[in-house]
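1. next input, structure requested:
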Amino acid sequence: MTVALAVVAGVLIGLSLGALGGGGSILAVPVLVYLLGQDAAQATTGSLVVVGVTAVIGAVTAHRSGNVRLGQGLVFGMVATGGAVLGAAMSTRVSGDVLLAAFAALMLVVGAMLVVKQVRGRRGRPTESDVPPTDDPIITFSPTFACHCPRALKILVTATVVGALTGFLGVGGGFVVVPALVLALGLQMRHAVGTSLVVIAVTSAVALAVRAGADVRPDWGAVLTLTVASALAAVVGARLAARIDTGKLQAAFTVLVLAVAVFMAARALPGLV
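-> Got it, this is the predicted structure:
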């Protein structure tokens, strides 16, 4: 029964990732906790495997399509490692109820962001994809030293936040990375989506390495089943993206995220009182 649940959940996560370009991995933790019976520490650790492997496969696919700026992704990911290490270390020092309550709050924020994005899209307001790209370097050393410090600070802060979210809650943080790559690095949206997968792969690997010494042992059979199902379904979802109405799928996904967030909050908050 556990294997069947993991396969079904993995397929749903993978399809949403492939068809929508991100976001589905945020469902990995609630799936691991409420469907597969793992505690918060096990789930947020196991989620890093699901997120990281799916990101690597997605990044390879995006790179073959020419949609990855590998150098910029690796640099952003390395900057984010500080936050990933800090977040992973902090996660081992808080209770499971705190982890799940924080995750529920994050899901509410993500759900709200998705709602705003859809409302703006319907009203024809500009989104991140409408920002004109720029190839101006942030720091140059020749012929003279120059620094675009506001952009550098934005990248530092955003990368640290992304790393901390990944390390603490086991999420990819693509909903933060993509706008940051567009606004701070001036990438076009298709490049930002592909490059964000590189960032997520780096931060997930670092956070998982830190957690490896924390004596947290997820049910690796369930985690690996979920990961394989998600990765395979993501490929199918990417192929279906051109044939289905992703707007309606995005709306359904938003409702699902908000519903799961409310459910998690209702389960976790009583434990904090």
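2. contacts and neighbour counts: CA atoms only from here.
-> Fine.
3. hang on, Ala261 packs against Ala105?
-> Yes. Using Cα atoms under 8 Å, Ala261 is in contact with Ala105, at 7.0 Å.
4. more crowded one of these two?
-> A count of neighbours by other Cα atoms under 10 Å puts Ala261 above the other of Ala261 and Ala105, at 25 against 17.
5. grab the nearest non-local neighbour of that one.
-> Using Cα to Cα, 6 or more residues apart in numbering and skipping residues adjacent in sequence, the residue nearest Ala261 is Ala104, 4.6 Å away.
6. tell me the buried residues in stretch 218-225?
-> Neighbour counts over stretch 218-225 (16 or more other Cα atoms under 10 Å) mark 218, 222-225 as buried.
7. contacts for it?
-> 2-3, 6-7, 10, 32, 36, 38, 42-43, 45-47, 49-50 (Cα atoms under 8 Å, 6 or more residues apart in numbering).
8. redo that, cut-off 7 Å
-> If you take Cα atoms under 7 Å, 6 or more residues apart in numbering as the criterion, stretch 218-225 is touched by 3, 6-7, 42-43, 46.
9. now, which of the residues you listed sits nearest Val116?
-> Comparing the contacts of stretch 218-225 against Val116 with Cα to Cα places Ala43 closest, at 28.9 Å.
10. let's see this one next to it:
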Amino acid sequence: MEVAGYLASLFIGISLGLIGGGGSVLTVPILVYFFRVEPVLATAYSLFIVGSTSAVGALQKWAKQEINFKVAITFGLPSLITVYWIRKFLIPSIPDVVYQHNDFIIQKGLLTLVLFAILMIAAAIGILKPQEISRPVLPQTQGLVLLGVVVGVVSGLLGAGGGFIIIPALIFYASLDIKTAVGSSLLIIALNSLVGFAGDIFHHPIDWIRLLSITALGISGTFLGNWLSGRLPASRIKKIFGWFLLLTGLFILGKELLF
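-> This next block holds a predicted model:
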């Protein structure tokens, strides 16, 4: 299973290189089901893997001048503060048994996986449905700050980068073209994830050899993803990835709740 897990780790970077997001929602299931990492620890590992992989992807986009640093800072700063606070203070305070009534028990690990599956399904629906361009309901700065906090909550609680929220936000609120939105998204995800991991580092034992091995494969995948992005139709990539997320999310829900 670990060999399959290492192969699957390539797709973390491929996804980030192709569409500027999605890698984070693959990382936790790969860690849990292929490497048998406990779910809450998997969210911490995910932050490091996705953060490092996104940082390399962002450098590649920066070389192509496809990052808007002003917008990235406006969106990223409130997100950074939120994700660090959640990983440093909120996550350690959540008990292992979140709810219990007689024989019905909800553990922190189970809740994490169920919420993650819901996140995957929501992301899949957002990717698969036809995109409708709508006018922002808030001024640019307010909208970016508010959505930055939302992404911080998602990253902090579930170890996900939130690229499926970031990219539409940057397009609609900051009027960025898709390539600049993808590059800016990678920078925001990298900063969010690594700052979130910094809040975790003293709360969990870290298997650095395994973590760095998976990260190295994810980084390798970004180069392949960038190469493929110029050769495959974006609409086909998004559709395949959307269906993959949907089926994976349904699988996790079924496995954790029904079997």
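11. hmm, back to that, hmm, Arg267 and the residue nearest to Ala261 of structure 1 touching each other?
-> No. At 9.7 Å, Ala104 of structure 1 does not count as touching Arg267 under the criterion of Cα atoms under 7 Å.
12. pretty sure the residue nearest to Ala261 of structure 1 sits in a strand.
-> No. According to DSSP: H, G, I helix; E, B strand; the rest coil, Ala104 of structure 1 belongs to no strand; its state is helix.
13. which position in structure 2 pairs with it?
-> Alignment note: Ala104 of structure 1 maps to Ala117 in structure 2; criterion TM-score structural alignment.
14. burial check on that match, number of neighbours?
-> Neighbour tally, Ala117 of structure 2, other Cα under 10 Å: 25.
15. before we move on, what about Ala251 of structure 1?
-> Using other Cα under 10 Å, Ala251 of structure 1 is surrounded by 15 other residues.
16. likewise for Phe259 of structure 2?
-> By the measure other Cα under 10 Å, the count of residues near Phe259 of structure 2 is 6.
17. that one and Leu224 of structure 2, how far apart?
-> 36 Å (Cα to Cα, to the nearest Å).
18. and Tyr173 of structure 2, by the same measure?
-> Taking Cα to Cα, one finds Tyr173 of structure 2 at 30 Å from Leu224 of structure 2.
19. so these two - more neighbours on which side?
-> Neighbours were counted for Tyr173 of structure 2 and for Leu224 using other Cα under 10 Å; Tyr173 has more, 21 against 17.
20. thought the more buried one was touching Val145?
-> No. Assessed by Cα under 7 Å, Tyr173 of structure 2 is found out of contact with Val145, at 10.4 Å.
21. how about the contacts made by Leu35 of structure 1?
-> Residues near Leu35 of structure 1 by Cα under 7 Å, 6+ apart: Leu5.
22. redo that, cut-off 10 Å
-> Taking Cα atoms under 10 Å, 6 or more residues apart in numbering, we find Leu35 of structure 1 in contact with 2, 5-6, 9, 29.
23. for the corresponding residue of structure 2 for Met189 of structure 1, grab the count of nearby residues.
-> If you follow Met189 of structure 1 across to structure 2 using TM-score structural alignment, you land on Ile178. Residues within reach of Ile178 of structure 2, counting by other Cα under 10 Å, total 16.
24. name the nearest residue to Ile178 of structure 2, ignoring sequence neighbours.
-> Ile171 (6.8 Å).
25. can you pull the buried residues of the host helix or strand of that neighbour?
-> Per DSSP states H and E: Ile171 of structure 2 is located in helix 163-174. Neighbour-count burial for helix 163-174 of structure 2, with 16+ other Cα under 10 Å as criterion, is recorded at 163-174.
26. OK, contacts around Arg190 of structure 1?
-> With contact set as Cα under 10 Å, 6+ apart, Arg190 of structure 1 has these partners: 21, 62, 66-68, 129, 178, 182.
27. that should have said Ile57 of structure 1, apologies.
-> Ile57 of structure 1 is in contact with 63, 197-198, 201, 231-232, 234-235, counting by Cα under 10 Å, 6+ apart.
28. now do the strands in structure 2.
-> All strands of structure 2, identified by DSSP state E, fall at 97-101, 104-107.
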